[in-house]
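Novice: Take a look and give me a structure for this.
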Amino acid sequence: MTSPKRVDPSLPRLDDRPESHPELPERSAVRRSFDRAAAEYDEHAVLQREVCDRLLERLDYTTIEPQVILDLASGTGQGAGALFERYRKARVLPMDLSEAMLKQARRRGGWFRRLHPVGADMTALPIADHSVDLVFSSLGLQWVDDLDRVFREVRRVLKPQGLFLFTTFGPDTLKELRAAWSAVDEKSHVNVFTDMHNIGDGLVRAGLAEPVMDVEHFTLTYETTTELMRDIKRIGAHNVTGNRPRGLMGRKKMARFQAAYEDYRHDGRLPATYEVVYGTVWAPALKKT
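Specialist: Sure, this is the predicted structure:
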């Protein structure tokens, strides 16, 4: 396991975080954000498509033949569609908090109507115990306010020796954006992302077995900060933490932010780093009696 920079130790551990902690995503804000972004999401989610494809490739190294697949935070259905094509005999359940994203997924074609979309919160899965062979989740876990609870739910619905395959963002994600805003004020302008080691600890606490995790970094570049922030908003990924600034940003603060971000300009472009955490973990086998 690689060792990326650890998350700010002042933040509570996953199992200590109260639902109202201001650094955590607000569920209602997450739902609204993705509902608004649904129509334009596929047009702008370049990184999300690439990461989903790379996560799907990891199934090439397993021998699993799932009968029931749950795609957590399925969004507009890229992962669900690929899983349907790969495992034609399986029942695929795309699940998302945003009904608008699931509606957008239905526009992919008649094949989606053969799936079984579920509108639900991943912290309370409407799925029977020990009924799923594969839980797949690409870039969705960073939007929940209680990862431990999600991991317990995944453990509950997985069959013995079922597979949980996921990606999420790590704490280096949008580090340039966070640093530029820190030169302006002390408010939360960027979502907080959980360190890989803390994620691994949460998986073990939930009773999942043999977690294998690694990290990959991507850099997108932009001409201006306006272009960057517009891109983030168009995929529903803007700040949804409880202590995010409310109301319009003043011109002076915006000018200071833009000036601070200019320090990162390289070869005429402004970088935006994304740290992607990949995880593979199994439900334990049945204990012999």
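Novice: all contacts plus neighbour counts: C-alpha atoms, from now on.
Specialist: Fine.
Novice: And the strand or helix carrying residue 197, how far out from the chain middle?
Specialist: Remark: residue 197 resides in helix 196-205, with elements defined by DSSP states H and E. On the basis of C-alpha atoms, centre = their mean, to the nearest Å, helix 196-205 sits 15 Å off its chain's mean C-alpha point.
Novice: again, but for stretch 184-196
Specialist: On C-alpha atoms, centre = their mean, the centre of stretch 184-196 falls 15 Å from the chain's centre.
Novice: which residues touch it?
Specialist: 4-7, 23-25, 142, 169-174, 177-178, 181, 213-214, 238-241, 243-245, 253, 256-257, 277 (C-alpha atoms under 8 Å, 6 or more residues apart in numbering).
Novice: Restricted to strands, list those.
Specialist: 169, 213, 214, 277 (DSSP state E).
Novice: For those, which single residue is the most surrounded?
Specialist: The member of the ones in strands among the contacts of stretch 184-196 that has the most neighbours, counting by other C-alpha atoms under 10 Å, is residue 169 with 26 neighbours.
Novice: are any of the contacts of stretch 184-196 buried, and which?
Specialist: For those, a burial check counting by 16 or more other C-alpha atoms under 10 Å picks out 7, 23-25, 142, 169-174, 177-178, 181, 213, 238-241, 243-244, 256-257, 277.
Novice: just checking, which of these belong to helices?
Specialist: The members of the buried ones among the contacts of stretch 184-196 that map onto helices under DSSP state H are 177, 178, 181, 256, 257.
Novice: now the closest residue to the third one other than its chain neighbours: how far from residue 238?
Specialist: Ranked by C-alpha to C-alpha, 6 or more residues apart in numbering and with sequence neighbours excluded, the top spatial neighbour of residue 181 is residue 257, at 5.6 Å. To residue 238, residue 257 is 16 Å away according to C-alpha to C-alpha, to the nearest Å.
Novice: ditto for residue 224
Specialist: Distance from residue 224 to residue 238, by C-alpha to C-alpha: 17 Å.
Novice: Next: residue 134.
Specialist: 29 Å.
Novice: How about residue 216?
Specialist: 21 Å.
Novice: Check residue 171 too.
Specialist: 15 Å.
Novice: repeat for residue 244
Specialist: Relative to residue 238, and taking C-alpha to C-alpha, residue 244 is found at 10 Å.
Novice: same check, this time on residue 259
Specialist: 20 Å.
Novice: pretty sure residue 131 is touching residue 159, no?
Specialist: Yes. Contact criterion C-alpha atoms under 8 Å: residue 131 and residue 159 qualify, at 5.6 Å.
Novice: Between the two, which is the more surrounded one?
Specialist: A direct count of neighbours by other C-alpha under 10 Å for residue 131 and residue 159 places residue 159 higher, at 21 against 17.
Novice: Let's compare: structure for the following, please.
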Amino acid sequence: MGAVTELVNKQAVANAFSRAAKSYENAAQLQRESGEALLALAAEFAAGPAKQVLDAGCGTGYFSRRWRELGHHVTALDLSNGMLEAARLQDSADHYQYGDIEYLPLEDNSVDISFSNLAVQWCNALPRALQELERVTRPGGVVLFSTLATGSLNELSKAWMKVDGRPHVNPFLTPDKVAEACAPYHHHVQFTQRTMLFPDVMSLMHSLKGIGATHLKGGRLGGLGGRQRINLLDKHYVRQQNMLPLSYHLVYGVIYCE
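Specialist: This is a model prediction of the structure:
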């Protein structure tokens, strides 16, 4: 595979998520919803005897715990030591592993199911992340992933553009690029949209901060800034039913390892 330009400052991403570790469980409503949808796609694979499951980008271990409840052996992996520690404190997994999804510190064919919920959007290259997840998964196993596609956080991006001419939002892959990354494998991909509503800008911004999503590739995501900037953002934000909408274009993927 050719050289990939490292656009993501992984340490900065890890630090942002470590700072969010304490607030994450309360803030991560979208992560819960997408993870449950991903688990539903895995129902036939989750049934039966205990399997080895990798939770790649485990966060505080909510879905590591869900997999254990289903009777499986779980390795919880994350780039953030703060998140791993939070997962450990809640007895989320059988094993805890610091690591990067694009360079998994696991042997080939070492797990039955690789599960990655809303984590691969923090990688430099989706093809590389999927290649690694597929590499560590045994033939007959599955890779289950969710990520975000272009159009996500669009309302926030448009409002920031009106404030200072900068989007303040990470670029996400187009559906075509997601399909291209999955093309080498026997796979199934589906796309859906979820719009969340917030009463004000502060609660919307804190929802992003609470899930650690405050690192911008190529530099920091514009912070809350001064009161004047927040007032401007609020003024330019297009409302829906007197609330502030924030849309997520969700991708759910299943790769069948052969």
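Novice: how about the residue nearest to residue 181 of the first structure, what's its match in the second structure?
Specialist: Counting by TM-score structural alignment, residue 257 of the first structure corresponds to residue 233 in the second structure.
Novice: hang on, isn't that match packed against residue 201?
Specialist: Yes. The pair residue 233 of the second structure / residue 201 is scored as a contact, 7.4 Å apart, by C-alpha under 8 Å.
Novice: Now do stretch 5-16 of the second structure: distance from first to last residue.
Specialist: Calculated as C-alpha to C-alpha, the first-to-last residue distance of stretch 5-16 of the second structure is 22 Å.
Novice: ugh, typo on my part, it should be stretch 227-244 of the first structure
Specialist: End-to-end for stretch 227-244 of the first structure, by C-alpha to C-alpha: 20 Å.
Novice: now what about that stretch, what contacts it?
Specialist: Contacts of stretch 227-244 of the first structure (C-alpha under 8 Å, 6+ apart): 20-26, 29-30, 33-34, 36-38, 40-41, 44-45, 187-192, 222, 272.
Novice: Could you tell me how far it lies from the centre of the chain?
Specialist: Counting by C-alpha atoms, centre = their mean, stretch 227-244 of the first structure comes out at 14 Å from the chain centroid.
Novice: Over to stretch 113-131 of the second structure?
Specialist: Distance, centroid of stretch 113-131 of the second structure to centroid of chain: 8 Å (C-alpha atoms, centre = their mean).
Novice: Which stretch of the first structure lines up against it?
Specialist: Taking TM-score structural alignment, stretch 113-131 of the second structure hits residues 134-152 over in the first structure.
Novice: Superpose on the second structure and give me the mean offset of the biggest helix by length in the first structure.
Specialist: If you go by DSSP H, the first structure has its longest helix at helix 27-44. In the superposition with the second structure, the average deviation recorded for helix 27-44 of the first structure is 0.7 Å (mean C-alpha distance after the TM-score superposition for the first structure).
Novice: What span of the second structure is that helix aligned with?
Specialist: Under TM-score structural alignment, the match for helix 27-44 of the first structure is residues 10-27.
Novice: what's that stretch in contact with?
Specialist: 59-60, 62, 79-83, 86, 122, 207, 209-215.
Novice: Now, these that are in strands?
Specialist: residue 215.
Novice: Among the contacts of stretch 10-27 of the second structure, name the buried ones.
Specialist: Looks like these have 59-60, 62, 79-83, 86, 122, 207, 209-215 buried, using 16+ other C-alpha under 10 Å.
Novice: Now do the helices in the stretch 51-200 of the first structure.
Specialist: Remark: helices assigned in the stretch 51-200 of the first structure by DSSP state H, counting those that start in this stretch are 78-86, 99-106, 147-157, 175-182, 196-205.
Novice: Same list (the ones you listed) but as TSV, adding distance to residue 112 of the first structure.
Specialist: Converted to TSV, those look like this (distance: least, C-alpha to C-alpha, whole Å):
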stretch	distance to residue 112 of the first structure
helix 78-86	7
helix 99-106	6
helix 147-157	23
helix 175-182	37
helix 196-205	31
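Novice: Tell me which of those helices sits nearest to residue 249 of the first structure.
Specialist: helix 175-182 (11.7 Å; C-alpha to C-alpha).
Novice: Which position in the first structure pairs with residue 5 of the second structure?
Specialist: Using TM-score structural alignment, residue 5 of the second structure lines up with residue 18 in the first structure.
Novice: hang on, its match is in a helix, isn't it?
Specialist: No. Looking at residue 18 of the first structure with DSSP: H, G, I helix; E, B strand; the rest coil, it is coil, so not inside a helix.
Novice: burial count for it?
Specialist: Neighbours of residue 18 of the first structure (other C-alpha under 10 Å): 13.
Novice: repeat for residue 58 of the first structure
Specialist: Quick note: residue 58 of the first structure (other C-alpha under 10 Å) scores 12 neighbours.
Novice: repeat for the one 5 residues further on
Specialist: For residue 63 of the first structure, the tally of surrounding residues (other C-alpha under 10 Å) stands at 7.
Novice: So it versus residue 43 of the first structure, what's the distance?
Specialist: 33 Å.
Novice: re earlier: now the ones in helices among the buried ones among the contacts of stretch 184-196 of the first structure as JSON lines including distance to residue 282 of the first structure?
Specialist: Below are those laid out as JSON lines (distance: C-alpha to C-alpha, whole Å):
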{"residue": "177", "distance to residue 282 of the first structure": "35"}
{"residue": "178", "distance to residue 282 of the first structure": "34"}
{"residue": "181", "distance to residue 282 of the first structure": "39"}
{"residue": "256", "distance to residue 282 of the first structure": "47"}
{"residue": "257", "distance to residue 282 of the first structure": "44"}
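Novice: In the first structure, which residues correspond to stretch 197-214 of the second structure?
Specialist: Stretch 197-214 of the second structure maps onto residues 221-238 of the first structure, going by TM-score structural alignment.
Novice: Just the endpoints, please. Distance across the matching stretch?
Specialist: 17 Å.
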